[in-house]
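Peer 1: sequence first, then the predicted structure:
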Amino acid sequence: MSSSTSSSALPSGLAVLTTFPDVLFIPEIIFGGLVWILVASSKVLLPMLQGWVMFVSVFCFVMSFSLLCLYFCGAHGGGGSWVTLDLICHDVAALFYLSAAVLEAFATYNFGLADPLLGQEYRENIAAVVFAFVATLLYVIHKVFSMLRWKSS
């Protein structure tokens, strides 16, 4: 009985786009990509901080896209270890994105203090902060529901 529960725990094929929390992969990828693009195109005042933000956005983008592709292909085969992997990946992504969003907000605040004219780069950094916090929220929601799925499998 527990094997049938774990085999239906992770969807495969197009069912990934219709089940919650797996449907959150799409907005996670979209908002993570937006953070990546905005930070890459903005002025870098604090390279260490914004370098971490870039690492997190690229890492989580690739991780989410890879997991989505593996779920589409059905590579997980319904094993319980994939449910654990899903939980660990979203737990790490939520923690990384929270730190990246706070650091990007700090860098944007410093950019606003350094440049009183507040040009286009400042608005890009503000958008990156907003999208980073949205991505953080999405990963936290996905993590919570992945944890519930993990506990029930």
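Peer 2: Noted; the coordinates are in hand.

Peer 1: rest of the way, CA atoms for contacts and neighbours
Peer 2: Fine.

Peer 1: pretty sure Trp56 contacts Ala94?
Peer 2: For residue 56 the amino acid is Val, not Trp. No: contact status for Val56 versus Ala94: not in contact, 10.1 Å apart, counting by Cα atoms under 8 Å.

Peer 1: mind listing the shared neighbours of these two?
Peer 2: With contacts defined as Cα atoms under 8 Å, 6 or more residues apart in numbering, no residue is shared by Val56 and Ala94.

Peer 1: so what's Thr108 up against?
Peer 2: Per Cα under 8 Å, 6+ apart, neighbours of Thr108: 122, 125-126, 129.

Peer 1: of these, which is the nearest to Ser6?
Peer 2: Proximity to Ser6 was ranked across these by Cα to Cα; first place goes to Val129, at 37.1 Å.

Peer 1: spit out the contact partners of that closest one.
Peer 2: With contact taken as Cα under 8 Å, 6+ apart, Val129 is in contact with 35, 101-102, 104-105, 108.

Peer 1: buried ones among the residues you listed?
Peer 2: Buried by 16 or more other Cα atoms under 10 Å: 35, 101-102, 104-105, 108, out of the contacts of Val129.

Peer 1: name the element Lys151 belongs to?
Peer 2: Assigned by DSSP states H and E, Lys151 belongs to helix 120-152.

Peer 1: in that helix, which residues are buried?
Peer 2: Of the residues in helix 120-152, 121-122, 124-143, 145-147, 149-150 count as buried by neighbour count, 16+ other Cα under 10 Å.

Peer 1: now Glu104: which helix or strand?
Peer 2: Per DSSP H and E: helix 80-114 holds Glu104.

Peer 1: the structure to be compared is supplied as follows:
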Amino acid sequence: MANGYAERSRVAVESRSYGGCATLASLAFTPDVFVAGVAVCGMSDFATFYRDTEPRIAAAAATKYGHPVEDRALLAALSPMRAVDEIAAPLLVVHGELDTNVPIGEAHQVVAALRERSHDVEYLELEGEGHEYRRTSSRALLVRRMVEFVVARLG
């Protein structure tokens, strides 16, 4: 409890969509804070997100995250893939197979980069699901895997 709040060995981070990106950024840019992370349908690189997402999603995202051309340098600096080698905590990445809001390539590239360096990373692809997980069975699987993953890392 060096910061007076919690023991690092008991703190994990999880979120979805932009929050999934924030989870990746938290692990990449503050690698000594969390013992584990779960990133659900999050962007891992703003350049590839803007390149691969639906045009209407990209247009809406530009007002939230930054313009893909005008803010290119800032978005590159903020993209978790820039610091993927800094990720120290185990990571569970979850993505819907048919997600067009945040294309599945965002999950594939971060998982591949972490596996390339033998990092503790697990990947759950929800078959037939998009950005929102509509089937009860998918949501149940997601919650079960998240709990198992985090509990195993928290000890």
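Peer 2: Cool, the structure landed. What you see is a predicted model; the values in this text were computed from it and never measured.

Peer 1: overlay them and tell me the TM-score.
Peer 2: TM-score of the superposed chains, computed with TM-score structural alignment, normalised by the length of the first structure, equals 0.25; 74 aligned residues with a Cα RMSD of 5.2 Å.

Peer 1: which elements pack onto the helix or strand encompassing Arg145 of the second structure?
Peer 2: According to DSSP H and E, Arg145 of the second structure maps onto helix 136-154. Under the contact criterion of 3 or more Cα pairs under 8 Å, 6 or more residues apart in numbering; DSSP states H and E, helix 136-154 of the second structure touches strand 36-40, strand 91-96.

Peer 1: export the ones you listed as JSON lines, with columns for distance to Ala47 of the second structure and mean neighbour count.
Peer 2: Output for those, formatted as JSON lines (distance: least, Cα to Cα, whole Å; neighbours: other Cα atoms under 10 Å):
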{"stretch": "strand 36-40", "distance to Ala47 of the second structure": "18", "mean neighbour count": "28"}
{"stretch": "strand 91-96", "distance to Ala47 of the second structure": "18", "mean neighbour count": "25"}
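
Peer 1: and Ala73 of the second structure, which of these is closest to it?
Peer 2: Minimum separation from Ala73 of the second structure across these (Cα to Cα) falls at strand 36-40, 23.8 Å.

Peer 1: name the residues that touch that closest one?
Peer 2: Contacts of strand 36-40 of the second structure (Cα under 8 Å, 6+ apart): 11-17, 19-21, 23-24, 27, 89-95, 146, 150, 153-154.

Peer 1: buried subset of the residues you listed?
Peer 2: Listed as buried from the contacts of strand 36-40 of the second structure are 12-17, 19-21, 23-24, 27, 89-95, 146, 150, 153; burial here means 16+ other Cα under 10 Å.

Peer 1: give me the angle between the helix holding Arg145 of the second structure and strand 36-40.
Peer 2: Angle of helix 136-154 of the second structure versus strand 36-40, following axes from the mean of the first three to the mean of the last three Cα atoms, to 10 degrees, is 160 degrees.

Peer 1: burial measure for Ser4 of the first structure, as a count.
Peer 2: Residues contacting Ser4 of the first structure under the criterion other Cα atoms under 10 Å number 11.

Peer 1: mind telling me what element it is part of?
Peer 2: Assigned by DSSP H and E, Ser4 of the first structure falls in helix 2-7.

Peer 1: how about Phe31 of the first structure, what does it touch?
Peer 2: 131-132, 134-135.

Peer 1: that one: which element?
Peer 2: Assigned by DSSP H and E, Phe31 of the first structure belongs to helix 25-41.

Peer 1: number of residues surrounding Ile37 of the first structure?
Peer 2: Quick note: Ile37 of the first structure (other Cα under 10 Å) scores 16 neighbours.

Peer 1: repeat that for Leu67 of the first structure.
Peer 2: Leu67 of the first structure, neighbours per other Cα under 10 Å, totals 19.

Peer 1: what packs against the helix or strand harbouring it?
Peer 2: Using DSSP H and E, Leu67 of the first structure maps to helix 47-73. For helix 47-73 of the first structure, the contact count by 3+ Cα pairs under 8 Å, 6+ apart identifies helix 25-41, helix 80-114 as packing neighbours.
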